[in-house]
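Chemist: got a predicted model here, sequence first, then my questions.
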Amino acid sequence: MENLLEKIKQSATYIESKLSKKPRIGLILGSGLGELADEVEQSVKIQYEEIPNFPVSTVEGHEGQLVLGQLHGQDVIAMQGRFHYYEGYTMQEVTFPVRVMKQLGVELLIVTNACGGMNKDFNPGDLMIITDHLNMTGSNPLIGSNVEELGPRFPDMSHAYTPEYISFVEEIAKKHKINIQKGVYAGVTGPTYMSGAELIMLRKLGGDVIGMSTVPEVIVARHASMKVIGISCVTDMAIGEEISGITHAEVVEVANRTKPTFIKLIKEIVSQVEL
């Protein structure tokens, strides 16, 4: 994406023109979780196509708008629908909204997703705190010339998911009797669901769940020195030796079933997190 910094500032300026307060928390709402944005108070909704330089979401179950306002007393900006590499966008386009969030003043990114469970101890409907990730996409959103104003040439990813927030989310879940897992998210490009041999390989490499998003956004968030919380909803089991096939409709159905618990957890995190 040419003139990246200029485009980021153009998008941020347009969004700022519709705001009275700067958001401090950014939310990327995955499949089935878009309804959380409907609970944002004093909300301003901006369709992606209205925003200069923004891509447009093409995936079923993704609304395709920014929602800005207050959630449990915190100033937030929520992406109701995200962008994916498999849609044909570049990695820079996929992660562009995260850059804009940073420009707007966001300090903490909470990223959510629907995923397949490779860990045999997991079950459909489980929520999982992401402790780390495997970037198996074969690409990286930071490839190309680096803009020093956006972040360092060689950012450290050893703690991509902010350690103190991992413990914090665990405590929140325990307090509200929400059963929660912890593990490693393996990020792939999609749009195909993985073969049995691929799933076995990724599990042996250390992956607990697998999905087609999140990793690019987190890389850019950390490049921009944002703090990160990642939470996955296990919508199906992806055990290589036992796979029987899965459809996107089935993924959305399980995500919708888990939605009330997931929304409750995110709301409690937003209301109690210290920035």
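Modeler: It's in.
Chemist: from here on, just use CA atoms for contacts and neighbour counts.
Modeler: OK.
Chemist: please tell me how far K227 sits from G187.
Modeler: Separation of K227 from G187 (Cα to Cα, to the nearest Å): 19 Å.
Chemist: got the contact list for the helix or strand D236 falls within?
Modeler: Taking DSSP states H and E as the criterion, D236 maps to strand 227-237. Contact partners of strand 227-237, identified using Cα atoms under 8 Å, 6 or more residues apart in numbering, comprise 107-118, 122-131, 160-162, 165-166, 209, 218, 221-222, 243, 246, 250-252, 254-255, 258, 262.
Chemist: quick one: buried ones out of those residues?
Modeler: The neighbour-count test (16 or more other Cα atoms under 10 Å) marks 107-118, 122-131, 160-162, 165-166, 209, 218, 221-222, 251-252, 254-255, 258, 262 as buried among the contacts of strand 227-237.
Chemist: the residue nearest in space to the middle of the chain in helix, strand or coil?
Modeler: Centroid check for the chain by Cα atoms, centre = their mean gives V111 as the closest residue, at 2.9 Å. Per DSSP: H, G, I helix; E, B strand; the rest coil, the secondary structure class of V111 is strand.
Chemist: right, and it touches I28 too?
Modeler: Yes. The pair V111 / I28 is scored as a contact, 4.8 Å apart, by Cα atoms under 8 Å.
Chemist: V67 - that's part of a strand, no?
Modeler: Yes. When three-state DSSP is applied, V67 is found to be in a strand.
Chemist: so what's it up against?
Modeler: So V67 contacts 37, 40, 43-46, 77-80 (Cα under 8 Å, 6+ apart).
Chemist: let's bring in a second model and compare:
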Amino acid sequence: MVGRAHYYEGHTIDKVTFPIRVFKLLGVDTIVLTNAAGGLNPEYTVGDIVLLNDHIFLAGLAGLHPLRGPNIDEFGPRFPPLSDAYDLELRRHVHKAWKALIPPGGRKLHEGVYAFVGGPSYETRAECRLLRQIGADVVGMSTVPEIVAARHCGLRVLALSLVTNTAVLSPVPRGDDCQLRGKNTRELEVILQEGKANHEEVLEASRSAAIDMQKIVIQFIMDGFEGS
């Protein structure tokens, strides 16, 4: 499947997760999801790939949840556990494929926690600090609702994030900051723009890393078939 429906585009959470249930009915037992994400972990840089091992779903905790409403027993239980949402064995296979394909000193692979936000605006500095403090390594506007639906259906899940921009965690400059005295409007604008998320830059980072992401997914799939 190429592309996905996003909640921020105006789709309902049911429509966002609809393809996952179709996959289940078609007999799919494993899904691989990819996304572009902002890096919250200061050790991450643009172009790094993060293998997700957990997530933070604040919208779901607040009630915007793909499993809200009458349960469809044919898909899964009323209260599915998510403490093991991201399949450990699949993650081990990815690390193996990574070592075989990516030379030392090349693009970095991490494991980390993804925070879902509704979008479409990028996060404020305070929101980025909040998400980092509660354990998130990357933040984005997709994937987690699909993960929840997939695990409800009993599907095995693998998810990869490409870090396309780094979040600004430093506080907004104060209006009474003595270090800003004497600076003109242009100089102040440069300070405020530093590290600011830019959608065009996100797209460019995605294009430049797409080949490595494809290599890893293809190798992962090939290894899976060879081991079956």
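Modeler: That came through fine. Just so it is clear, the structure is predicted and the values come from calculations on it, not from any experiment.
Chemist: what would the contacts of V67 of the first structure look like in CSV with neighbour count, secondary structure and distance to M194 of the first structure?
Modeler: Below are the contacts of V67 of the first structure laid out as CSV (neighbours: other Cα atoms under 10 Å; DSSP: H, G, I helix; E, B strand; the rest coil; distance: Cα to Cα, whole Å):
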residue, neighbour count, secondary structure, distance to M194 of the first structure
A37, 25, helix, 31
V40, 21, coil, 36
S43, 18, strand, 39
V44, 15, strand, 38
K45, 18, strand, 36
I46, 16, strand, 35
I77, 28, strand, 33
A78, 26, strand, 29
M79, 25, strand, 27
Q80, 28, strand, 26
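Chemist: would you turn those residues into TSV with distance to L4 of the first structure?
Modeler: TSV is the format used below for those (distance: Cα to Cα, whole Å):
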residue	distance to L4 of the first structure
A37	28
V40	30
S43	28
V44	25
K45	24
I46	21
I77	21
A78	22
M79	20
Q80	23
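Chemist: out of those residues, which is nearest to G151 of the first structure?
Modeler: Proximity of the contacts of V67 of the first structure to G151 of the first structure (Cα to Cα) peaks at I77, which lies at 21.4 Å.
Chemist: the closest one touches Q65, doesn't it?
Modeler: No. Taking contacts as Cα under 8 Å, I77 of the first structure lies outside contact range of Q65: 10.4 Å.
Chemist: so who does L40 of the second structure touch?
Modeler: With Cα under 8 Å, 6+ apart, L40 of the second structure has these contacts: 128, 131-132, 136-139, 166-167, 169.
Chemist: show me what it aligns to in the first structure.
Modeler: Matched by TM-score structural alignment, L40 of the second structure corresponds to M118 in the first structure.
Chemist: what's around the residue nearest to D87 of the second structure when sequence neighbours are not counted, how many residues?
Modeler: Nearest residue to D87 of the second structure, sequence neighbours excluded (Cα to Cα, 6 or more residues apart in numbering): V157, at 5.7 Å. Counted with other Cα atoms under 10 Å, residues neighbouring V157 of the second structure total 24.
Chemist: K24 of the second structure too?
Modeler: The burial count for K24 of the second structure: 17, using other Cα under 10 Å.
Chemist: so what does it match up with in the first structure?
Modeler: In the first structure, K24 of the second structure lands on K102 (TM-score structural alignment).
Chemist: touching, that match and A224? I think so.
Modeler: Yes. K102 of the first structure is within contact range of A224, at 7.1 Å (criterion: Cα under 8 Å).
Chemist: quick one: the helices in the second structure?
Modeler: Assigned by DSSP state H, the second structure shows helices spanning 13-25, 58-61, 88-101, 125-133, 144-152, 185-193, 199-227.
Chemist: surely A255 of the first structure touches D126?
Modeler: No. Between A255 of the first structure and D126 there is no contact under Cα under 8 Å: 9.9 Å.
Chemist: could you give the number of residues near the aligned partner of P191 of the first structure in the second structure?
Modeler: Using TM-score structural alignment, the equivalent of P191 of the first structure in the second structure is P120. Neighbourhood size, P120 of the second structure [other Cα under 10 Å]: 12.
Chemist: over to M141 of the second structure?
Modeler: 22.
Chemist: can you check the one 3 residues further on too?
Modeler: V144 of the second structure sits with 23 neighbouring residues when counted by other Cα under 10 Å.
Chemist: so who does D29 of the second structure touch?
Modeler: 154-156.
Chemist: mind redoing it with 10 Å?
Modeler: By Cα atoms under 10 Å, 6 or more residues apart in numbering, the contact set of D29 of the second structure is 23, 150, 153-157.
Chemist: and what of R132 of the second structure?
Modeler: If you count contacts by Cα under 10 Å, 6+ apart, then R132 of the second structure has 39-42, 113, 115, 126, 138-139, 167, 169 around it.
Chemist: what do we get in the first structure for it?
Modeler: Using TM-score structural alignment, R132 of the second structure sits opposite R203 in the first structure.
Chemist: now its match: how far from S232 of the first structure?
Modeler: In terms of Cα to Cα, R203 of the first structure sits 16 Å off from S232 of the first structure.
Chemist: kindly report the same for L265 of the first structure.
Modeler: The separation that L265 of the first structure has from S232 of the first structure, given Cα to Cα, amounts to 12 Å.
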